[in-house]
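> Dropping a prediction and its sequence here:
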Amino acid sequence: MASGNAGRIIMKSACYVVAVSQLSGDITADESAHPGDEHRSILHVGRPFQMKYNEASVYHNRGCCRCPKMYLDQTNFFYIQMKRYSTGMIIRLSLYILFAVLPLAFTSCSLTEPKIDDGVITSEKEQVRSSTALVANKLAELQRGDNVEILERQENWLRIRVPGNDPIEGWINARHVASKQVVDQAWEIFNQARDVPAQAVGALKRETKLRLSPDRTSEENVIALLPSGTRFEIIAKTRTERKREARADAGEGNDSTEEGPIRYDTWYQIRLPQEFVIRAGWVYSYYVELKIPDEISALESAGRKFVAWQSFGSVQDEESGEVHHYVILEKTIFKPDAVADFDRIYTVVWDPIGHAYNSIYVESNIRGKLPMKITKLQGGRASLALTLLDKENNPSTVNYTIRLENGRYRMEKARSKR
């Protein structure tokens, strides 16, 4: 190829054909050349067009030709120059270009299209489809945690590329893909609360949105959709004032606390099992069911509900096997307090002789915030740290000790520190 033509492909009727240079440049076709020539290549487009394939786009009559998109990969190199060959030779070479070269351009084209974002598959399994149509070919199956490149967003769909030795391009529902940037933010939430002990265990009653923050006024903080039945640890709880523009949608119902004209939404900060790509975030409490251990579920008193529970030790029972001792935090139902998480401490230990729970400590008429932190029994002693609030909602740390003396447990308040 002459150096003057490097990086440019020129088709002037059938007299000159230069196809698929590996150098970046322009592709032009000019039907004005040799206007009297009767030997026209079947590749001749009939109108001037220009293509800058280093920009991965096609322009035809000044309009963007999006379907199909034709991109040229730098690995495809083909160069032909014809000068006044016979009509048969022209047709044969044109057919070769049509069926040999152009398919390579179309198949490798999309692999060089620039991505607009990186994504991570959040669902357990999901199909890559050939289109967004109701009936479409299944191109591949992706697993939770697979990385993809996002090429285009179209309403509820994403056009993606699956990187690898044999890259695949197709469509996937956007609900199954999280932006890599969002995933990184969710991991920051997880790392910040990595050492916080589980306060309770919950499960979703239906599909629910996992969010970066306890706010449902927009969809910008949505990380992923968690399926019904998903179990998780609850590590924090909060209430936020409901904005007037916020309203229940298909994934969130109504679990507000009302104080006159002000309404509050209740949220749980959760920690997901290890098999999940995203390990932490916030969920709206309306579709969360607390999974209270069977052995203490009957201890929930009338007019109160369990908020949190932690075991500080266990004992062997001949009939029931290993049974745990618990510190339980409760809150009065419908009590108009949008700040405190609990208002009662209730500690029980299992009696292996009487085969029943005995209460060793009860403290009511308090106001506190999660989390509670327990150091389990060692040498017959355990400790508990709680954050309690005064009337002005100022927090203070209150410590408790649990001791085993002469075969009986005792619990008492140790000291308070502002």
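All right, it came through fine. Since this is a predicted model, take the numbers as computed values, not measurements. Numbering: from 1, shown residues only.
> switch to C-alpha atoms for all contacts and neighbour counts from now on
Noted.
> after whichever helix in the chain runs longest comes which helix or strand?
Identified as the longest helix of the chain according to DSSP state H is helix 180-192. Note on helix 180-192: by DSSP states H and E, the next helix or strand toward the C-terminus is strand 200-204.
> buried set for that next one?
200, 201, 202, 203, 204 (16 or more other Cα atoms under 10 Å).
> Spit out the contact partners of the last one.
Taking Cα atoms under 8 Å, 6 or more residues apart in numbering as the contact definition, residue 204 lies against 227, 228, 229, 230, 231, 287, 288, 289.
> Distance to residue 350 for the residues you listed - can I get that in JSON lines?
Shown next, in JSON lines, are the contacts of residue 204 (distance: Cα to Cα, whole Å):
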{"residue": "227", "distance to residue 350": "36"}
{"residue": "228", "distance to residue 350": "34"}
{"residue": "229", "distance to residue 350": "30"}
{"residue": "230", "distance to residue 350": "30"}
{"residue": "231", "distance to residue 350": "27"}
{"residue": "287", "distance to residue 350": "32"}
{"residue": "288", "distance to residue 350": "28"}
{"residue": "289", "distance to residue 350": "25"}
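> Is there a quick PyMOL command that grabs whichever of those residues are buried?
This is the PyMOL syntax for the buried subset of the contacts of residue 204, where burial follows 16+ other Cα under 10 Å:
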select buried, resi 227+230+231+287+288
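> quick one: which of the contacts of residue 204 is nearest residue 318?
Closest approach between the contacts of residue 204 and residue 318, by Cα to Cα: residue 231, at 30.7 Å.
> dropping in the other structure now:
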Amino acid sequence: MSPHRPFQRYRFSVLAALVILVSQMACLKTAIGGSKLDDGVVISERVDMFNSTALVNSKVGQLEKGDDVAIYHQAEVNGLEWLKVQRLKDAKVGWVEARHVVSRKLLDACRALDEQSAHIQPQIGGRLKRETRLRAQPSRDSDVITILKGGTEFDILKRQRVERRTAGTDESESPNTNTDEPDVKYDTWYLARFPEGSIYRIGWLYGGSVEIVEPPAIAGIIGSGRRMVGAIPFGTTLDKSGMALKNYFILDKQIFSRDPTIDFDRIYVVRIDQKSGNYTAAYYELSVRGVYPVTYQNDSDTVATFKVPLLDKSGNLSQVEYTAGLVNNVWTVTKGKLPSPTETPRRGRR
């Protein structure tokens, strides 16, 4: 027997294995229907996989939230976007609706944005009026992270007014016609944060699709002609029945304001009156020129502080501190001295 024969047999076995592997990969590629387009992550709790996009099809499996998939094909059928995917953990292949999957690259960008915005605290709650695209940047032509259903709720972190460079991509991004946004060449966008457990935690939403959600306890308290844009709870006060209720640091704006560059023009702080059990004014300041976001520390039972970005007549920005504290068991608000402007950004169009 030749001393080289065992090595030759080993070499031939390796070559055979490689041939089989290549053949299997070719078969898999043929079965999937093309080369991989992208990597994705499932964002819905459970997603059915089908053997085709036809009206009559068969369920071939189910994906779960957080599953990693490879995307091999995309198609639009009867107005619905579909993706042909392969689940990485078991190589299962099937068609799913595209709204259940987000691109891995976009998800990474979303997580990076979340890290950059971790210091921004919620200003007020929001809710979608209709189905809306969640975008990676405040722009009509920015990448779409996912499509959210109407009624989806979130925290609003800040507002940004951006020049419109492209036409609307759908009805949910039609030109803004709010009375405080007369210049239709600019759009309002909100940076939104979603609850813990969401695969995507943050993103930008077109302002025309966003409804501000006032806290139920103070809904309608600011009266007609104004719109609440910020409501930060702090401290507690016992009402006449002994129930502990939150006080609120409210930001609002005239509906017919002619200053679209600001987010609010009034600071209104309300507290619970122990005798009546109703909210009464603790502080009131009109004709401010304020912008998001307000930072605050309100985890104490006796004191809360709020740093509010205010613009002067020249457009210079200063952080003004307001302190709410218990004085003789009554919440009282004081305003700190106006500091020298720390920057002169000349905000212009916002």
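Received it, and whenever you're ready, just let me know what you need. Treat the numbers as computed from the prediction; the structure is a model and nothing was measured.
> between the buried residues of strand 200-204 of the first structure, which is closest to residue 352 of the first structure?
residue 200 (24.8 Å).
> The closest one matches what in the second structure?
Matched to the second structure by TM-score structural alignment, residue 200 of the first structure sits across from residue 124.
> ok, back up a step: gap between the longest helix of the first structure and the chain center?
10 Å (Cα atoms, centre = their mean, to the nearest Å).
> what's next to that helix, contact-wise?
By Cα under 8 Å, 6+ apart, helix 180-192 of the first structure touches 117, 118, 119, 120, 212, 223, 271, 277, 278, 279, 280, 281.
> try it again with 10 Å
Contacts of helix 180-192 of the first structure with the rest of the structure, by Cα atoms under 10 Å, 6 or more residues apart in numbering, involve 117-122, 147-149, 179, 193-194, 196, 210-213, 220-224, 269-272, 277-282.
> Also stretch 130-142 of the first structure?
If you take Cα under 10 Å, 6+ apart as the criterion, stretch 130-142 of the first structure is touched by 121-129, 148, 154, 156-159, 162, 168-173.
> Pull out the buried members of these.
For the contacts of stretch 130-142 of the first structure, buried by 16+ other Cα under 10 Å: 121-123, 126-129, 148, 157-159, 162, 168-173.
> Cross those residues against helices and list the overlap.
Among those, no member lies in helices (by DSSP H).
> Identify the residues contacting the equivalent of residue 297 of the second structure over in the first structure.
Structural correspondence for residue 297 of the second structure with respect to the first structure (TM-score structural alignment): residue 375. By Cα under 10 Å, 6+ apart, residue 375 of the first structure lies in contact with 311, 312, 313, 381, 382, 383, 384, 385, 401, 402.
> Dead centre of the second structure: give me the residue that sits there.
residue 192 (2.7 Å; Cα atoms, centre = their mean).
> Residue 216 of the second structure -> the first structure?
In the first structure, residue 216 of the second structure lands on residue 294 (TM-score structural alignment).
> try residue 135 of the second structure
So residue 135 of the second structure corresponds to residue 211, using TM-score structural alignment.
> quick one: that match and residue 283 touch, right?
Yes. Counting by Cα atoms under 10 Å, residue 211 of the first structure does reach residue 283; the two are 6.4 Å apart.
> any shared contact partners between those two?
222, 269.
> between these two, who's got more neighbours?
Neighbours were counted for residue 211 of the first structure and for residue 283 using other Cα atoms under 10 Å; residue 283 has more, 28 against 23.
> would that one count as being in a strand?
Yes. Assessed by DSSP: H, G, I helix; E, B strand; the rest coil, residue 283 of the first structure belongs to a strand.
> Strands along the stretch 151-300 of the first structure, start to end?
157-162, 168-173, 177-179, 200-204, 208-211, 222-226, 231-241, 256-259, 262-271, 280-284, 288-290 (DSSP state E, counting those that start in this stretch).
> against the second structure, where does the second one fall?
Going back to what we said before, that points to strand 168-173 of the first structure. Mapped onto the second structure using TM-score structural alignment, strand 168-173 of the first structure covers residues 92-97.
> What about the residue mapped onto residue 317 of the second structure from the first structure, how many residues nearby?
Structural alignment places residue 317 of the second structure opposite residue 395 in the first structure (criterion: TM-score structural alignment). Using other Cα under 10 Å, the number of residues around residue 395 of the first structure comes to 17.
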